[in-house]
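1. Have a look at this prediction, sequence included:
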Amino acid sequence: MSLKAKISLVTTRINSTLLVQLPPRLTVVEAVSFREYFQTWVEAPGLTKIILDFGQTTIIDSSGVGSLISNHKSAQAKNIQLVFWSVHPQVNLAFSLVGLDKIFHIETNTEAIVPTATRKVEQRPPLTHASVRSPMKRAIDIVGAIVGLSITAVIFVPIAIAIKLESPGPILFSQIRCGWMGRRFRIWKFRSMVTNAEALKATITNQASGAFFKNDNDPRITRVGRFLRKTSLDELPQFWNVLQGDMSLVGTRPPTPDELEKYEVSNWQRLDVKPGLSGEWQVNGRSKIRNFEDVIELDLRYQNNWSLLYDLKLIFKTIFVILNKDSGAV
């Protein structure tokens, strides 16, 4: 089905309240259409409350989550109360995994399925990509992370000394990124920029088009940092993120929260998988990519082609790219 295909939503307005019955699935196709409808609803005169009835909705993905976040902000901007009814346990689990159960106004006394002493509600993970559910992929991640952290421990001291000699400040750099389903986590790298790099970002020209940042001659990068990026040594501490389960050895590039703010609903598809230390973007000229749509295309290619064998191929390709003197991030 095309992303442009419109879905039908049953709505009922009573005075200043609009009741919306959501479909059984809230995935990318439904989410794009839902977002478009919502923009017209919040512009309706005299509307003060919108109730989203999740009674039939049992399947949600990252695009569905993205549409709800976007619509929640639109409602707040118009001073319209947004209330969730009859949230299925599986959908509520998706909300809780990314902390949205504390942000959304979910009325718990309208649960569609109420557990009893004789009936248990199965708490399945939200529908997502097969790679996230694969225990073998997770096992490979754990083994790879342990090996990677061992290598990091061996070369930590010389890298730390080099960073300190050129630019006094912390050895490691941390930043909040968004992972699977938009879940936020703290990523770790060897510091490759000056200590006030984040404050200076607004003064640097963005050479990329869309929801990510790129500048080939970024003056915030130190000489040591440029070498670390060229060799991808700056990313070694991310093996800790892999060991924790926030990242995978192979996946997609994790966006920053401000990048996520610029996403269209359909762009959230790239968050159906865990972010990775490597991926299609790493082995297909990441330093040359300028268009965000190209990033999306690579991410969706990975999702469509994913298998354990495909992951292994990308890992070996990554090693080759790193060893190639003309590769690396800048």
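-> Yes, it's here.

2. CA only for contacts and neighbour counts going forward, please
-> OK.

3. what's downstream of the helix or strand harbouring residue 226, the next helix or strand?
-> Assigned by DSSP states H and E, residue 226 falls within helix 223-230. Toward the C-terminus, helix 223-230 is succeeded by helix 239-244 as the next helix or strand (DSSP H and E).

4. Does residue 148 belong to a helix, a strand or coil?
-> In terms of secondary structure, residue 148 is helix; the call rests on DSSP: H, G, I helix; E, B strand; the rest coil.

5. count of neighbours near it?
-> Counted by other CA atoms under 10 Å, the residues lying close to residue 148 total 18.

6. what does residue 305 give?
-> A total of 10 residues lie near residue 305 under the criterion other CA under 10 Å.

7. following the helix or strand encompassing residue 65, which helix or strand comes up?
-> Per DSSP H and E: residue 65 is located in helix 62-77. From helix 62-77 onward toward the C-terminus, using DSSP H and E, the following helix or strand is strand 81-85.

8. got the buried residues for that following strand?
-> When burial is assessed from 16 or more other CA atoms under 10 Å, strand 81-85 yields the following buried residues: 82-85.

9. and the helix or strand that that strand is followed by, what other elements does it pack with?
-> For strand 81-85, the succeeding helix or strand toward the C-terminus, using DSSP H and E, is helix 89-97. Using 3 or more CA pairs under 8 Å, 6 or more residues apart in numbering; DSSP states H and E as the contact criterion, the neighbours of helix 89-97 among helices and strands are strand 59-60.

10. Now do the helices for the protein: every range, in order, please.
-> In the chain, the segments counted as helices under DSSP state H are 28-41, 62-77, 89-97, 130-133, 135-166, 197-200, 223-230, 239-244, 257-260, 280-283, 292-305, 308-323.

11. this is the other structure I want to compare:
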Amino acid sequence: MRLSAVLTGAVLALGLAGAAVAQDKTKVGFVFVGPVGDGGWTYEHNEGRKAVEAEFGDQVETVFVENVAEGPDSERVMTQMALDGADLIFTTSFGYMDPTINIAKKFPNVKFEHATGYKRADNVSTYSARFYEGRAIQGHIAGSMTESNIVGYIGSYPIPEVIRGINSAFIHAKKVNPDVQFKIVWAYTWFDPAKEADAAKVLIEQGADVILQHTDSTAPQAAAQEAGNVITFGQASDMAQYAPKPRVSSIIDNWAPYYIERVKAVIDGTWESKDTWAGINEGMVGIGEISDAVPAEVKEEALALKNKIASGEYHPFTGPLKKQDGSDWLAEGETADDATLLGMNFYVEGIEGAIPQ
């Protein structure tokens, strides 16, 4: 009887210890706007999730839901994650901003991190990357390499993040090629390969021999490859399967260090609400290898520009610059402040067409 009681007690103790270990795991949720196999935006966020698992091992459990529409459906997904015990939830698209704030109010003990937004709360942080730094480098290469002087740009939605990128690319294309024109097609989607391919084809038919994209699939790369003498840039991930041409370089979103840092803060009990906006210098924005399809001199100039941006020697929005309507914006040597960039709702001088409302 005594031995049985001892064994029972030991088993019970082991069971309680196992339960405690299970409870000690930090549960981290990710809400994704596209599929993890999109080859772009969501793919890189999911690589960050995997990096968290690799870093913390049995200390964490990660869960994710992909293809979550921006709007009410995202609130349902966030709610379910919180109810299922998530300690930290990353919501990885601009359109999740208000839903994140709404759900965070209902779950004050859950930490939330919203990508690319600007609304914070005691339990909601925001984070984004200075993609416009990478767009400056793309613009330099695009302006230098176009033969038709027409650069096509596939926009997702007319939000400040996308408008900033268009402006930055145009400014730097114009610096090396005063005759360059930008033609912009709004796809009104983050991820829709058919729409993205159609947009690329329309731009190519209009004479564009360079395609830039702020959408998430590789469809524009495939359309350019099929067209022949068109160059492209990988968006969000390297898209190196299309190198050395049409894809001649890329902007790579490296979320892993940030995700690891923020999960560690939750584990340590040091997490606080904050805003992070990092760029090339911090490693959140990477520039994919510039292929040999780019002339050596242009490649050298592009890398020099990257180094100047990273060191802080140069800011992509440095005056003199005017707005599209011809009004003065930045004086000689003046640089744009973050508040203006974060709310950017205008084109710079020289870009044709209106921003959709």
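-> Cool, the structure landed. Just so you know, these numbers come straight off a predicted model, no measurement behind them.

12. After superposition, what's the TM-score here?
-> Structural agreement between the overlaid chains, expressed as a TM-score with TM-score structural alignment, normalised by the length of structure 1, amounts to 0.28; 158 aligned residues with a CA RMSD of 6.8 Å.

13. re the thing from before, so what does the helix holding residue 65 of structure 1 touch, helix or strand wise?
-> Under the contact rule (3+ CA pairs under 8 Å, 6+ apart), helix 62-77 of structure 1 is packed against helix 28-41, strand 81-85.

14. Would you mind telling me which of those is nearest residue 229 of structure 1?
-> Each of those was checked against residue 229 of structure 1 via CA to CA, and the shortest separation belongs to helix 28-41, namely 34.4 Å.

15. Give the buried residues for the closest one.
-> By 16+ other CA under 10 Å, the buried positions in helix 28-41 of structure 1 come out as 28-35, 37-38.

16. can you check stretch 66-84 of structure 1 too?
-> Neighbour-count burial for stretch 66-84 of structure 1, counted by 16+ other CA under 10 Å, picks out 66-72, 74-75, 80, 82-84.

17. Now compare the residues you listed and name the two farthest from each other.
-> The most widely separated members of the buried residues of stretch 66-84 of structure 1 are 66 and 80, with 18.8 Å between them, by CA to CA.

18. Would you mind getting the angle between the helix holding residue 65 of structure 1 and helix 28-41?
-> Between the axes of helix 62-77 of structure 1 and helix 28-41, defined by axes from the mean of the first three to the mean of the last three CA atoms, to 10 degrees, the angle is 10 degrees.

19. residues near residue 340 of structure 2, how many?
-> Around residue 340 of structure 2 there are 10 residues (other CA under 10 Å).

20. what's the answer for residue 339 of structure 2, then?
-> Counted with other CA under 10 Å, the neighbours of residue 339 of structure 2 add up to 8.

21. for residue 198 of structure 1, same thing?
-> Neighbourhood size, residue 198 of structure 1 [other CA under 10 Å]: 11.

22. gap between it and residue 321 of structure 1?
-> Distance of residue 198 of structure 1 to residue 321 of structure 1, given as CA to CA, to the nearest Å: 28 Å.

23. Can you tell me how far the residue nearest to residue 301 of structure 1 when sequence neighbours are not counted is from residue 304 of structure 1?
-> Closest residue in space to residue 301 of structure 1, ignoring its immediate chain neighbours: residue 280 at 7.9 Å, by CA to CA, 6 or more residues apart in numbering. The gap separating residue 280 of structure 1 from residue 304 of structure 1 is 12 Å, by CA to CA.

24. So if I had to pick from those two, which one is more boxed in?
-> Ranked by neighbour count (other CA under 10 Å), residue 280 of structure 1 and residue 304 place residue 280 first, with 24 against 10.

25. doesn't residue 298 make contact with that one?
-> Yes. Between residue 280 of structure 1 and residue 298 there is a contact under CA atoms under 8 Å: 5.7 Å.

26. mind putting the helices of structure 1 in JSON lines, distance to residue 51 of structure 1 included?
-> Formatted as JSON lines, these follow (distance: least, CA to CA, whole Å):
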{"stretch": "helix 28-41", "distance to residue 51 of structure 1": "12"}
{"stretch": "helix 62-77", "distance to residue 51 of structure 1": "11"}
{"stretch": "helix 89-97", "distance to residue 51 of structure 1": "16"}
{"stretch": "helix 130-133", "distance to residue 51 of structure 1": "32"}
{"stretch": "helix 135-166", "distance to residue 51 of structure 1": "38"}
{"stretch": "helix 197-200", "distance to residue 51 of structure 1": "39"}
{"stretch": "helix 223-230", "distance to residue 51 of structure 1": "48"}
{"stretch": "helix 239-244", "distance to residue 51 of structure 1": "37"}
{"stretch": "helix 257-260", "distance to residue 51 of structure 1": "25"}
{"stretch": "helix 280-283", "distance to residue 51 of structure 1": "40"}
{"stretch": "helix 292-305", "distance to residue 51 of structure 1": "32"}
{"stretch": "helix 308-323", "distance to residue 51 of structure 1": "42"}
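
27. Point out the one among these that comes closest to residue 173 of structure 1.
-> If we rank these by CA to CA, the stretch that ends up nearest is helix 197-200, at 10.4 Å.

28. hmm, back to that, and the angle from the helix holding residue 226 of structure 1 to helix 308-323?
-> Using the same axes, to 10 degrees, the interaxial angle of helix 223-230 of structure 1 with respect to helix 308-323 works out to 150 degrees.

29. ok, residue 55 of structure 2 - contacts?
-> Under the criterion of CA atoms under 8 Å, 6 or more residues apart in numbering, the contact list for residue 55 of structure 2 reads residue 260.

30. For residue 321 of structure 2, see how far away it is.
-> Relative to residue 321 of structure 2, residue 55 of structure 2 is positioned 45 Å away (CA to CA).

31. next one: residue 231 of structure 2
-> Per CA to CA, residue 231 of structure 2 is found 28 Å from residue 321 of structure 2.

32. out of the helices of structure 1, nearest to residue 184 of structure 1?
-> By CA to CA (comparing all of the helices of structure 1), the closest turns out to be helix 257-260, at 8.1 Å.

33. Which strands or helices does the closest one pack on?
-> Other elements packing on helix 257-260 of structure 1 under the criterion 3+ CA pairs under 8 Å, 6+ apart are strand 172-178.

34. wait, residue 134 of structure 2 sits on residue 249?
-> No. Taking CA under 8 Å as the contact criterion, residue 134 of structure 2 and residue 249 are not neighbours in contact, 10.1 Å apart.

35. any idea of the angle the helix holding residue 65 of structure 1 forms with strand 81-85?
-> Using the same axes, to 10 degrees: helix 62-77 of structure 1 against strand 81-85 is 140 degrees.
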